[in-house]
Structures are given as structure tokens and as C-alpha cells.
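K.L.:
I'll drop the sequence and a predicted model, then ask my questions.
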Amino acid sequence: MIFNKKSHILVAEDDEDDFLFFKDALVKTTRATISNVRNGVQLLEYLDTNPKPDLIFLDLNIPRKSGKQCLKTLWETHYIDSVPIVIYSTSRNEEDIEECYNFGARFYMIKPTSYGSLLNLLNRLFGQLSHDPREFIRREEFLIREAK
């Protein structure tokens, strides 16, 4: 998927430093407009009142309504059928990963330890992200993380 000046990426991240770090990497890997919401309630309200973004990055550990709760709501309402959602989290918990896969997230990206690794992961992600958010992703392609 190519993100140009007309594209819009929404990032659900409550930590301002993490968001600014992530936004800087997104600016280097895409030309899209980038917006931020700070909690799950704000995310769902934003999605109800604004045009659909082209992509959503969703942290699992956001306040008021967790990322998993938001993902489940978006899956139940079929919002996820038209907008790809990428989980962006520190959690390496297999149950979290499996649940996100089952609730239709496009990819699960584990937050990397360095800026260079983040740029590499984003380039990998954007190389794999198709135009169709409903395209089936095999479980072995779902997890994107730093090489060990």
C-alpha cells in the first residue's frame, strides 16, 4: 500500500514521547497525514465523527478502553473490513497476539528497541500491506518484530 499526501494514518497511543518517536519514523517512511488519539474512548469517538483513515496503528495498552477492547468493537461492527488495523505494542504475550489475529488485525508489530529497527519494521510492514484490508493474512506472516 502506498501512502501519499492524501493518505491518513491514525495512531492510538497514549504516551506522547512514544507517539512523537513513532510519528517521526512514519514521516520518514510515508507521506501520509498522521493523527493521534490518546485513549480507546477517544479512538472510537474519532472514528464515528471523522472520515475513515487509511490505516490505524493501535497500541494495546491505552487507557479508558484497551486496544483489545477497541479492536473487538471494530471487528464486531465490521469497521475492520474497510480499514486495516496494525497492533503496535510492547506485548509479546502469545494470547494477546492470537486474540488480535482472531479479531481481524492486519498485523501485530512489536515495538522495537531502536529507531533504526523501527524504520526497518515500518518498511517491512508497508511492503506487506495490501490495498484490501480484508485480504487474508496467514498466521506466520501476522507478527512483525525485530530479528533476534
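P.N.:
Yes, it's here.
K.L.:
C-alpha only now, for contacts and for neighbours.
P.N.:
OK.
K.L.:
quick one: secondary structure of the residue nearest the centre of the chain?
P.N.:
The residue lying closest to the centre of the chain (C-alpha atoms, centre = their mean) is residue 57, at 2.1 Å. What DSSP: H, G, I helix; E, B strand; the rest coil gives for residue 57 is strand.
K.L.:
what is the neighbour count of residue 48?
P.N.:
When neighbours are defined as other C-alpha atoms under 10 Å, residue 48 has 10 of them.
K.L.:
distance of it from residue 73?
P.N.:
12 Å (C-alpha to C-alpha, to the nearest Å).
K.L.:
how about residue 40?
P.N.:
Using C-alpha to C-alpha, one gets 10 Å for the distance from residue 40 to residue 73.
K.L.:
those two - which one has more neighbours?
P.N.:
For residue 40 versus residue 73, neighbours defined as other C-alpha under 10 Å are more numerous around residue 40 (26 against 15).
K.L.:
so what's the more buried one closest to, chain neighbours aside?
P.N.:
Spatial nearest neighbour of residue 40, chain neighbours left out: residue 65 (4.4 Å); criterion: C-alpha to C-alpha, 6 or more residues apart in numbering.
K.L.:
and the comparison structure, right after this:
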Amino acid sequence: MTVRKVLLVDDDVDDIELFLEALLELDAGITCTHAKNGVDALQTLTKTSLPDLIFMDINMPKMNGWDCLKALKNDPHLKHIPIVMYSTSAHDTEVARALSLGAKCLFRKPHSFNELKNTLQKVIGLT
């Protein structure tokens, strides 16, 4: 899969900045659109060209990642988009839940910038 366009769904400003910086360092050709919660993500997806990949936090206001994941996978026009979930915790039950709902994977929010870059590189397939 060639990733050229990413949608990031997260409400944490610091996490967004780190994500964008890491993505830019990995491949400046990847564009990233941002949504602050699940409701915003669904609205964004109706207004722009579809992304190749969605990264989505689980814990957000208005509509959390679980509910947004369900909505995306139930929409015939959006269900084909790979979704990567992430959170401050990634217990086995959460990983299993993410996979059963149709996510590509779930990873724990990295503790360092380099760890984030390595994780993004693996997930996006730039290795």
C-alpha cells in the first residue's frame, strides 16, 4: 500500500504536533489532514478526497475512537480505508476489540519522538 494521504483523528494538540513532525521526517510527500474527534472526522471525510490511511486516538470528546471506527466500517464508501487505532494503553482486550471492529492494528502511544517515528514507519510500510 502506498500512503500519500493520512487523516489523523486526535484531540491532543501536543500529540498532533509530534505526529505531524514525525510524518514529515519520514516522508515529506505524505499529506496529513487533522480531525479533533470522531464527529469532525466523519464530516471531514465527506468534504475532502479520501485518505489512504486513518490514524485514530481512542479517547476523544463528542465521539470516541471506538464509535467512529464502527461508523467508518459501517459506511460502504469509507469501510475500505485502513484504520490504525492508538491510545495511552493497549491491553490485549483493546487490541482484540480494535481488530474485531475492523482496525488494521492498535498501538500504544509512544513515549519518545524516535519511538513514534519507528512505529509510524512500520505501520505506514516505509521500511
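P.N.:
Looks like it came in fine. This structure is a prediction, so every number in the text was calculated from the model and none was measured.
K.L.:
care to give me the TM-score?
P.N.:
Once superposed, chain against chain, the TM-score is 0.89 (TM-score structural alignment, normalised by the length of structure 2); 125 aligned residues with a C-alpha RMSD of 1.7 Å.
K.L.:
which residue in structure 2 lines up with the residue nearest to residue 40 of structure 1?
P.N.:
With TM-score structural alignment as the criterion, residue 65 of structure 1 lines up with residue 63 in structure 2.
K.L.:
its match reaches residue 36, doesn't it?
P.N.:
No: using C-alpha atoms under 8 Å, residue 63 of structure 2 makes no contact with residue 36, being 9.7 Å away.
K.L.:
so what's the residue count around the residue nearest to residue 40 of structure 1?
P.N.:
Neighbours of residue 65 of structure 1 (other C-alpha under 10 Å): 16.
K.L.:
what range in structure 2 matches the one helix or strand residue 17 of structure 1 maps to?
P.N.:
Using DSSP states H and E, residue 17 of structure 1 sits within helix 16-29. With TM-score structural alignment applied, helix 16-29 of structure 1 matches the range 13-26 in structure 2.
K.L.:
hmm, back to that, to what extent does the helix holding residue 17 of structure 1 diverge from structure 2 after superposition?
P.N.:
Compared with structure 2 after fitting, helix 16-29 of structure 1 has a mean deviation of 0.7 Å; criterion: mean C-alpha distance after the TM-score superposition for structure 1.
K.L.:
so what touches that helix?
P.N.:
Here helix 16-29 of structure 1 makes contact (C-alpha atoms under 8 Å, 6 or more residues apart in numbering) with 11, 13, 34, 36, 115, 118, 119, 122, 123.
K.L.:
and stretch 99-114 of structure 1, by the same measure?
P.N.:
68, 71-72, 75, 80, 84-92, 97, 118, 121, 133, 137, 139, 141-146.
K.L.:
endpoints of that stretch, how far apart?
P.N.:
End-to-end distance (C-alpha to C-alpha), stretch 99-114 of structure 1: 26 Å.
K.L.:
next one: stretch 24-36 of structure 2
P.N.:
20 Å.
K.L.:
what's the burial count for residue 84 of structure 2?
P.N.:
By other C-alpha under 10 Å, neighbour count at residue 84 of structure 2 equals 22.
K.L.:
what about the residue nearest to the centre of structure 1, distance to residue 84 of structure 1?
P.N.:
Separation of residue 57 of structure 1 from residue 84 of structure 1 (C-alpha to C-alpha) stands at 9 Å.
K.L.:
swap in residue 92 of structure 1?
P.N.:
21 Å.
K.L.:
more neighbours, those two?
P.N.:
Comparing residue 92 of structure 1 with residue 84 by other C-alpha under 10 Å, the one with more neighbours is residue 84, at 24 against 14.
K.L.:
map the more buried one onto structure 2.
P.N.:
Under the alignment (TM-score structural alignment), residue 84 of structure 1 pairs with residue 82 of structure 2.
K.L.:
surely its match meets residue 50?
P.N.:
No: taking contacts as C-alpha under 8 Å, residue 82 of structure 2 lies outside contact range of residue 50: 11.1 Å.
K.L.:
residue in structure 1 matching residue 54 of structure 2?
P.N.:
Alignment note (TM-score structural alignment): residue 54 of structure 2 maps to residue 56 of structure 1.
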